[in-house]
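Novice: Using only what follows, build the 3D model:
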Amino acid sequence: MPIPYFSQWESPELVAAIVTGAMSAADDPRWADSGAVSAREYEFWSWRACGMACLRMMLAHRGQEVPPSVELAKECERFGGYVRHETGVHGLIYAPFLGWAADRFGIDGEVRIDFGLSELRSLVAQGHQVMASVHKSIREPKSEPPRKGGHLVLVTGVTESGLVMNNPSGTGPHGQQDAYVDDEDFARFYALRGMVFGRAG
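Specialist: From the prediction side, this is the model:
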């Protein structure tokens, strides 16, 4: 069964315009669906909500209630999954996030570092879901990222030569849900860390 998709923005069809700067996230007409108290609060969290989008996908796949993204982000912040600083937020911080997700939703996961692509592929092939740290420019898999990591995608499947993922900041009809990236391309964006979750269902 396909993993349900949630973008980190409320209007998936507007992500291309938002990430290229053609429009402000605050102008997303569905911003209030996020649970934010204002368009500006929505804009602030939407750029940082890749982990919350991945969590929402897992909750939906498990048939659980799916809270709004900004409500989740602010709750996660209270448990240490995000830490404010002068110019923004540190996070998602894996360990407190996992503790909160286990207590709040019964979703058990573990942090993986030095997490090679072959091990990631093996676990996903066994039915595990993986939040993998990649550079956000993976939405254009043939591009050259300036660095690795900083953005979370939910890896949901493997093929003989690549990975299938739901990308919270993906664009276009083939870049969001069940987006395919071949192994060689994925490796250029992948920071060799992430979180592994138990088999759903």
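
Novice: Going by C-alpha atoms from here, please, whenever you check contacts or count neighbours.
Specialist: OK.

Novice: Tell me, how many residues neighbour F6?
Specialist: When counting by other Cα atoms under 10 Å, one arrives at 25 neighbours for F6.

Novice: With G198 instead?
Specialist: Neighbours of G198 (other Cα under 10 Å): 16.

Novice: Is it correct that it is in contact with H128?
Specialist: Yes: at 5.4 Å, G198 counts as touching H128 under the criterion of Cα atoms under 8 Å.

Novice: Assign a three-state SS to Y42, would you?
Specialist: helix (DSSP: H, G, I helix; E, B strand; the rest coil).

Novice: Which helix or which strand is home to the closest residue to it other than its chain neighbours?
Specialist: Nearest non-adjacent residue to Y42, counting by Cα to Cα, 6 or more residues apart in numbering: A36, 5.3 Å away. Using DSSP states H and E, A36 is not contained in any helix or strand.

Novice: how about A36, what does it touch?
Specialist: A36 is in contact with Y42, V70, E71, counting by Cα atoms under 8 Å, 6 or more residues apart in numbering.

Novice: Give me the neighbour count for the second one.
Specialist: Right, V70. 27.

Novice: Double-check that it belongs to a helix.
Specialist: Yes: assessed with three-state DSSP, V70 lies in a helix.

Novice: What ranges does the protein have for its helices?
Specialist: Assigned by DSSP state H, the helices in the chain fall at 15-19, 39-46, 50-61, 69-78, 94-105, 117-125, 183-189.

Novice: tell me the most buried of those?
Specialist: When the helices of the chain are scored by mean count of other Cα atoms under 10 Å, the highest mean neighbour count falls to helix 50-61 (a mean of 23).

Novice: Would you mind listing the outside residues contacting that helix?
Specialist: 3-8, 65-67, 69, 72-73, 92, 131, 151-154, 166, 168-169, 200.

Novice: Quote the end-to-end distance of stretch 9-19.
Specialist: Length of stretch 9-19, first residue to last, Cα to Cα, to the nearest Å: 10 Å.

Novice: er, stretch 87-103 actually
Specialist: 30 Å.

Novice: likewise stretch 178-198?
Specialist: Terminal-residue distance, stretch 178-198 (Cα to Cα): 19 Å.

Novice: can you give me how far it is from the chain middle?
Specialist: Per Cα atoms, centre = their mean, to the nearest Å, the displacement of stretch 178-198 from the mean C-alpha position of its chain is 12 Å.

Novice: Another sequence for comparison is provided below:
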Amino acid sequence: MTESYRSDARAGHLRAAGHGDAVRHEVPYHAQWESAELVPELLAGRLAAEDDPLWERSGAATPEEYAFWSWRVCGMACLRMALEYWGLPADGLVSMGKEFLDAGAYVRRADGLDGLIYAPFAEHVARRWGIGAEVRPELDPEELPDLLAAGRLVMLSVHPSIREPQTRPASRGGHLVLAVGCTAGHLQIHNPSGMPGVSQRFAEVPWPALPKFFARRGVVLGR
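Specialist: All right, here's what the predicted structure looks like:
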């Protein structure tokens, strides 16, 4: 069945007529690396993050600092996309990561980084940008269509392999994506580590496939 859409510029989304509540928020996309087209090479290890030609856009002081953060800023990429959608200022991803480190949403340790820690993240988002950020330690997938229809964007904890929905991961969670729309058959996400042209922008995850990736927790963002 072909869906017919009516434009709703004020709400910033498209809603399907006669086929449930399909919503699509026109959110700009950012990968967690500055060169989104290089994600396959980076994930496969054929290219080092230090060699990303756009690394300076991140706000990192050195390629090595960029490389350290770039594997850990999926949450910052999700937030940056949401901020730009709402016309709010957003820094480079490493600059944002260091800001949230100072806010307690990341914890630096000798061999890496712990986080994103939701409570201090949400508190800093609300304080810094004045938008709602509700931590949801228990989030039912069935709530997502109503949240999206109400104008919210939702950061979801999923397994990184969600970029290939046909896979079956050994666990759930560990990576953050941004829910930006839905149809009766799919959840639409912007995936900071998705594959270009396949699973980065408005990537469709069938509702029956979502539970094997989704840890049923996240952060609901809204103005």
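
Novice: Just tell me what the residue nearest to Y42 of the first structure corresponds to in the second structure.
Specialist: Residue correspondence to the second structure (TM-score structural alignment): A36 of the first structure is matched to A60.

Novice: swap in G170 of the first structure?
Specialist: By TM-score structural alignment, G170 of the first structure lines up with G194.

Novice: For that match, give its distance to L116 of the second structure.
Specialist: 19 Å.

Novice: go on, L38 of the second structure?
Specialist: Relative to L116 of the second structure, and taking Cα to Cα, L38 of the second structure is found at 24 Å.

Novice: Kindly report the same for R109 of the second structure.
Specialist: From R109 of the second structure to L116 of the second structure the distance is 14 Å (Cα to Cα).

Novice: try T183 of the second structure
Specialist: Distance from T183 of the second structure to L116 of the second structure, by Cα to Cα: 29 Å.

Novice: Of the two, which one has the most company?
Specialist: Between T183 of the second structure and L116, L116 has the larger neighbour count (other Cα under 10 Å), namely 23 against 19.

Novice: aligned partner of L59 of the first structure in the second structure?
Specialist: Using TM-score structural alignment, L59 of the first structure sits opposite L83 in the second structure.

Novice: Kindly tell me how buried the equivalent of Y5 of the first structure over in the second structure is, as a neighbour count.
Specialist: Under the alignment by TM-score structural alignment, Y5 of the first structure pairs with Y29 in the second structure. Per other Cα under 10 Å, the neighbour tally for Y29 of the second structure reads 20.

Novice: swap in R109 of the second structure?
Specialist: Counted with other Cα under 10 Å, R109 of the second structure comes out at 8.

Novice: Trace it over to the first structure, please.
Specialist: With TM-score structural alignment as the criterion, R109 of the second structure matches H85.

Novice: what do we get in the second structure for F189 of the first structure?
Specialist: So, by TM-score structural alignment, F189 of the first structure is matched to F213.

Novice: I figured its match hits G174, correct?
Specialist: No: with contacts counted by Cα under 8 Å, F213 of the second structure stays clear of G174, the gap being 9.5 Å.

Novice: shared neighbours of these two, which are they?
Specialist: In contact with both F213 of the second structure and G174: V158, H159, using Cα under 8 Å, 6+ apart.

Novice: And D91 of the second structure, how far from W69 of the second structure?
Specialist: D91 of the second structure is 14 Å from W69 of the second structure, by Cα to Cα.

Novice: For stretch 144-152 of the first structure, grab the matching residue range in the second structure.
Specialist: Under TM-score structural alignment, the match for stretch 144-152 of the first structure is residues 168-176.

Novice: List the buried residues of the matching stretch.
Specialist: For stretch 168-176 of the second structure, burial by neighbour count (16 or more other Cα atoms under 10 Å) applies to R172, G173, G174, H175, L176.

Novice: How about residues contacting that stretch?
Specialist: With Cα under 8 Å, 6+ apart as the criterion, stretch 168-176 of the second structure contacts 74-75, 78, 155-161, 191-192, 212-215.

Novice: Quick one: end-to-end length of it, please.
Specialist: So stretch 168-176 of the second structure: terminal residues 18 Å apart, Cα to Cα.

Novice: just stretch 47-67 of the second structure next, same as before
Specialist: Termini of stretch 47-67 of the second structure sit 11 Å apart (Cα to Cα).

Novice: Counting neighbours, which bits of that stretch end up buried?
Specialist: A49, E50, D52, W55, R57, S58, G59, A60, P63, E65, Y66, A67.

Novice: Looking at those residues, which two lie furthest apart in space?
Specialist: Among the buried residues of stretch 47-67 of the second structure, the pair separated by the greatest distance (Cα to Cα) is A49 and G59, at 14.4 Å.

Novice: was I right about P63 of the second structure contacting E50?
Specialist: Yes: the pair P63 of the second structure / E50 is scored as a contact, 4.7 Å apart, by Cα under 8 Å.

Novice: From what I see, L178 of the second structure and R152 are in contact.
Specialist: No: under the criterion of Cα under 8 Å, L178 of the second structure is not in contact with R152, lying 10.5 Å apart.

Novice: just to revisit the earlier point, got JSON lines for the helices of the first structure, with distance to K142 of the first structure too?
Specialist: Putting the helices of the first structure into JSON lines (distance: least, Cα to Cα, whole Å) gives the following:
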{"stretch": "helix 15-19", "distance to K142 of the first structure": "17"}
{"stretch": "helix 39-46", "distance to K142 of the first structure": "25"}
{"stretch": "helix 50-61", "distance to K142 of the first structure": "21"}
{"stretch": "helix 69-78", "distance to K142 of the first structure": "30"}
{"stretch": "helix 94-105", "distance to K142 of the first structure": "28"}
{"stretch": "helix 117-125", "distance to K142 of the first structure": "18"}
{"stretch": "helix 183-189", "distance to K142 of the first structure": "7"}
